[in-house]
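Engineer: starting from these lines, generate the structure:
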Amino acid sequence: MKIERLISMIYMLLNHEVISASELAEKYQVSQRTIYRDIDAICAAGIPVVSYQGVNGGYGIMETYKLDKSLLNSFDIETLLTMLNSLSKVFMDEQTMDTARKLQTIRTEGAGPGMILDIESRWTPQGSLRLLKSAIKSRKPVYMEYIGLKGERTCRTVEPVCLMYKNRTWYLYGYCRTRSDYREFRLSRMDRLQALPDTFHRQHAMPVQSGEAFNRPEPADPVAVRIRFSPRSLARALDYFHDSEKTHHPDGSLTITLHLSSPEESKWLFPVVASFGEEAEIEGPEEWRGQLRNMLENMLKKYADRR
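Structural biologist: Alright, predicted model coming up:
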C-alpha cells in the first residue's frame, strides 16, 4: 500500500544522511518516477526533504527535523535494537525492521549493546510462528491437532492472543473454543496448523503472568533424587540442571540433587538421564533407580534379536 511505503520511506530517510532514488526504487520495487512522486507527497505533508545533486546525490531530511536523541538513553536504544533485530530474523518481518530503523535514527554513535540475542535455531518453528503472528494481527481463529503431554491427540480451535517465548520454547496463548477456557500451547506439539477464514470479535486480555502456567508447582512431600555425572558429561549436565543443588567430587564428577515428587509424576527425568548413557547414574533412592532400570529393560526388548 502507498501509505505504508511512504511511512517506511520517511524512516529510511531519517536513518540515512543521503539515499538515492534508485536505491529507494529497488528497496520498494517501484519505478524511480514513483519515488519522485512519493518524495513530493512527503514534502507536501510538511516533512522537509532535501535534494542533493552530484554523483553521490540523492534525498535526505533536514538535520534539524530529526528526532531528539534524548528521547531514550543509549542503553534503552541498543537493548531494543538487539531484541528487534533478533525477532526480525525469526519472523522475516519488514514491520519489525521498520521499527528498528526508527530507533536507529536516535542511536548514539559508538554505543554498543554489550550483548547479542539470537533466538533463532534450526528448531525454531518459523512457519508456525509467522502463521500465528498473522492470525493474531488479523484476529483469525486457528485450527490444530495438538499432542498432549501423555501423547493424546485432540482437535483444537483457538482464538490466538499472543506468542510467548520462555525457557527456550515458543508457546501460543489463546482462548480454546474446544475447552472453553484459556490455554497455553507449545508450538512444537502442533500438527496440521491452519488459520480459519472467519474473524473472531471476542476481546481477550493478555496473560497477567505468562510464566505461571509453565512453572511446575513445588511438590508437597519432595524426595531428594541424586544423580551422578561423569567428568566427561559435566558441561551437558550443567546445561540441564544449572539451578539445582550441586556437589563436586575430587575425581571431577558431579552429583546433582533434585527435590521431586513421586516417580510417576516426574517421569520426564528418566529419558533425560538415559540420554547420558554410561555417563550418568541415579544414585538414589532405590525406587527411582528401579524405575529407570525398568525403562531401559523395556527399551532393550525392542532391540532383541528378531531371528
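Engineer: please make it C-alpha for all contacts and neighbour counts, starting now.
Structural biologist: OK.
Engineer: got a list of what Leu72 touches?
Structural biologist: For Leu72, the contacting residues are Ile106, by C-alpha atoms under 8 Å, 6 or more residues apart in numbering.
Engineer: what's the spacing between Asp191 and Leu132?
Structural biologist: 13 Å (C-alpha to C-alpha, to the nearest Å).
Engineer: comparing these two, which residue is more hemmed in?
Structural biologist: Leu132 (25 against 15; other C-alpha atoms under 10 Å).
Engineer: chain neighbours aside, what residue packs nearest to that one?
Structural biologist: Leaving aside its sequence neighbours, Leu132 sits nearest to Pro160 (C-alpha to C-alpha, 6 or more residues apart in numbering; 7.3 Å).
Engineer: contacting residues around the one helix or strand that neighbour maps to?
Structural biologist: Using DSSP states H and E, Pro160 sits in strand 153-166. Strand 153-166 is contacted from outside by 132-133, 135-136, 139-148, 170-178, 200, 204-206, 210-211, using C-alpha under 8 Å, 6+ apart.
Engineer: now with 6 Å?
Structural biologist: 136, 141-147, 170-178 (C-alpha atoms under 6 Å, 6 or more residues apart in numbering).
Engineer: among these, which ones are in strands?
Structural biologist: Members of these lying in strands (criterion: DSSP state E): 142-147, 170-176.
Engineer: if we can go back for a sec, separate out the buried members of the contacts of strand 153-166.
Structural biologist: Among the contacts of strand 153-166, those classed as buried by 16 or more other C-alpha atoms under 10 Å are 136, 141-147, 170-176.
Engineer: how about this one, so we can line them up?
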Amino acid sequence: MKLERLISIIFKLLNNEILSASSLADEFQVSSRTIYRDIEAICAAGIPVVSYQGTNGGFGIIEGYKFDKSLIGSYDILNLITVLSSLLSIFEDKEVEHTIDRLKILDTNSNNKTLLVDLESHRTEPNSLMNLRKAIHEKRVIRFDYVSNKNEFTSRELEPIHLHYKFRNWYLYGYCRERQNYREFRVSRMMSITLTQEKFLQNHEIKGDSSYSDCKLEGFEDVVIWVNPNSLAEVLDQFQNSSKVINSDGSMTFTISVYQPLHAGWLKSILLSFGSGAKIIKPVELQSILIDEAKKIIKVYEDV
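Structural biologist: Sure thing, here's the model as predicted:
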C-alpha cells in the first residue's frame, strides 16, 4: 500500500506545479506527517522534490526534471487516455485512474481531447461487469443462469477468461464445465451471477475475435429496405454502414449484406421495431416472416 502511494505521489507531483501536504493527505486518507515521511523517501530515491514556502506553498518536482518522451508521441498518449477513460467509466478501476494520471505527465496537451468513447451499455448492469472482471482477475469460478438464443434456461459453471465488447453488447468468454468446452455468453442474458470461492489453476488461451470471419461468403445475402422519410433517423442509427439511395419523395432505400437473413433473429427484431416506417423489398421470404410475426403480436392483444 505504501509503495503504491509513493508511486502515485510521484506521478501527481510530476503532473502538477505544486501540491500541499494537506491535499495529498486528504486524497490518500493519511496524516500530513505520513506525507512528509513519504516525501523524504521519494527524495532518498533520487527524485528531486523541493519545498515551496508561503500561502500557496507545498511540494513540487524541480524544474527541468522530465521523463524521456521519445518512445511515445502525443497522438499515442491521447489514444491511450481515450480508451482507458472509457474503461474507467464502466469499471471504476483505481489502477486505470492512476495509469491515466501517469500518461498525462508525458503530454501537457492530453486534456485537449478530440475523441471521446462511451462503452456504457444500458443492456448490461455495471455491477455485473465489475464482478465478472474481478472473477477473471482472481481466477474464480462463477455460476449463473443463462437464457440462450432459443430461450432455453440453463445453469452454468464457468472458468471466465475475458470480457469482449462487440456489436454494442458485452460478451464473456470462458471454459464451460457443463459443456466441457469453451463458450461465449452475452452478459445481458446472464442472471444470478455468483462468484464462488473456488479458484481454477488452468491457464486458458484467449481466443481471437472471429466475428463474421468464420462465416462462409455464400451465406451472405442482400436485404433491401424501403424507409419512410419520417423514419430515416431510426433506420440510419441501425444500418448506417450500408448502401443508401435517396428517392425523389424523400424516402430512402437501404441495401445491407446479412448472413443468413431468414434465420437472423436480431434482424427480425430490428425490422419490427421500425413499425410502419420501413418495408422489406427483398428477399420476399423475409416479408412473410415479418407478416407472420406481426399477426402473432396482434393475437397477443386481441383480448385487451
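Engineer: overall similarity of the pair, as a TM-score.
Structural biologist: The TM-score (TM-score structural alignment, normalised by the length of the second structure) is 0.91; 304 aligned residues with a C-alpha RMSD of 2.2 Å.
Engineer: between the ones in strands among the contacts of strand 153-166 of the first structure, which is nearest Tyr52 of the first structure?
Structural biologist: Trp170 (47.1 Å; C-alpha to C-alpha).
Engineer: just give me the match in the second structure for that closest one.
Structural biologist: In the second structure, Trp170 of the first structure lines up with Trp170, judged by TM-score structural alignment.
Engineer: what sits against its match?
Structural biologist: Applying C-alpha under 6 Å, 6+ apart, the residues near Trp170 of the second structure are 164, 187.
Engineer: quick check: it vs Ile256 of the second structure, distance?
Structural biologist: Trp170 of the second structure is 24 Å from Ile256 of the second structure, by C-alpha to C-alpha.
Engineer: same check on Met1 of the second structure?
Structural biologist: When Met1 of the second structure is compared with Ile256 of the second structure (using C-alpha to C-alpha), they lie 54 Å apart.
Engineer: neighbour count: the two, which is higher?
Structural biologist: Of the pair Met1 of the second structure and Ile256, Ile256 is the one with more neighbours under other C-alpha under 10 Å, namely 17 against 5.
Engineer: report the separation between that one and Ile281 of the second structure.
Structural biologist: Taken as C-alpha to C-alpha, the span from Ile256 of the second structure to Ile281 of the second structure is 12 Å.
Engineer: go on, Cys176 of the second structure?
Structural biologist: 42 Å.
Engineer: which residues touch the residue minimising distance to the centre of the second structure?
Structural biologist: Per C-alpha atoms, centre = their mean, the C-alpha nearest to the average position across the second structure is that of Leu119, at 4.1 Å. Going by C-alpha under 6 Å, 6+ apart, Leu119 of the second structure touches Ser86.
Engineer: that one -> the first structure?
Structural biologist: In the first structure, Leu119 of the second structure lands on Ile119 (TM-score structural alignment).
Engineer: kindly report the same for Leu236 of the second structure.
Structural biologist: Structural alignment (TM-score structural alignment) places Leu236 of the second structure against Leu238 in the first structure.
Engineer: measure how buried its match is and give me the count.
Structural biologist: 15.
Engineer: kindly report the same for Lys12 of the second structure.
Structural biologist: 21.
Engineer: do the same with Arg140 of the second structure
Structural biologist: 20.
Engineer: tell me the counterpart of it in the first structure.
Structural biologist: Per TM-score structural alignment, Arg140 of the second structure is aligned with Lys140.
Engineer: quick check: closest non-adjacent residue to that match.
Structural biologist: Using C-alpha to C-alpha, 6+ apart, the closest residue to Lys140 of the first structure is Thr199 (4.8 Å).
Engineer: the one you found: neighbour count?
Structural biologist: 12.
Engineer: quick one: it and Ser138 touch, right?
Structural biologist: No. With contact defined as C-alpha atoms under 6 Å, Thr199 of the first structure does not reach Ser138; the gap is 7.6 Å.
Engineer: quick one on the thing from earlier: how much does the helix or strand hosting the match of Leu236 of the second structure stray from the second structure?
Structural biologist: Element membership for Leu238 of the first structure, per DSSP H and E: helix 234-241. Aligned to the second structure and superposed, helix 234-241 of the first structure gives a mean residue distance of 1.5 Å (mean C-alpha distance after the TM-score superposition for the first structure).
Engineer: so for that helix, what gets flagged as buried?
Structural biologist: 234, 237.
Engineer: do the same with stretch 114-124 of the first structure
Structural biologist: 120, 124.
Engineer: one more: stretch 64-79 of the first structure?
Structural biologist: 66, 74, 77-79.
Engineer: for stretch 284-302 of the first structure, same thing?
Structural biologist: For stretch 284-302 of the first structure, using 16+ other C-alpha under 10 Å, the buried residues are 284, 288-289, 292.
Engineer: how about stretch 124-136 of the second structure?
Structural biologist: Using 16+ other C-alpha under 10 Å as the burial criterion, the residues of stretch 124-136 of the second structure that qualify are 124, 126, 128-129, 131-133, 135-136.
Engineer: list the contacts for Gly284 of the first structure?
Structural biologist: 225-226.
Engineer: ok, the equivalent of it over in the second structure to Thr253 of the second structure distance?
Structural biologist: Mapped onto the second structure by TM-score structural alignment, Gly284 of the first structure lines up with Lys282. For Lys282 of the second structure, the distance to Thr253 of the second structure equals 11 Å [C-alpha to C-alpha].
Engineer: in the second structure, which spans are strands?
Structural biologist: Counting by DSSP E, the strands of the second structure are 49-52, 58-61, 140-147, 153-166, 169-176, 181-186, 190-199, 220-227, 243-246, 252-259, 278-282.
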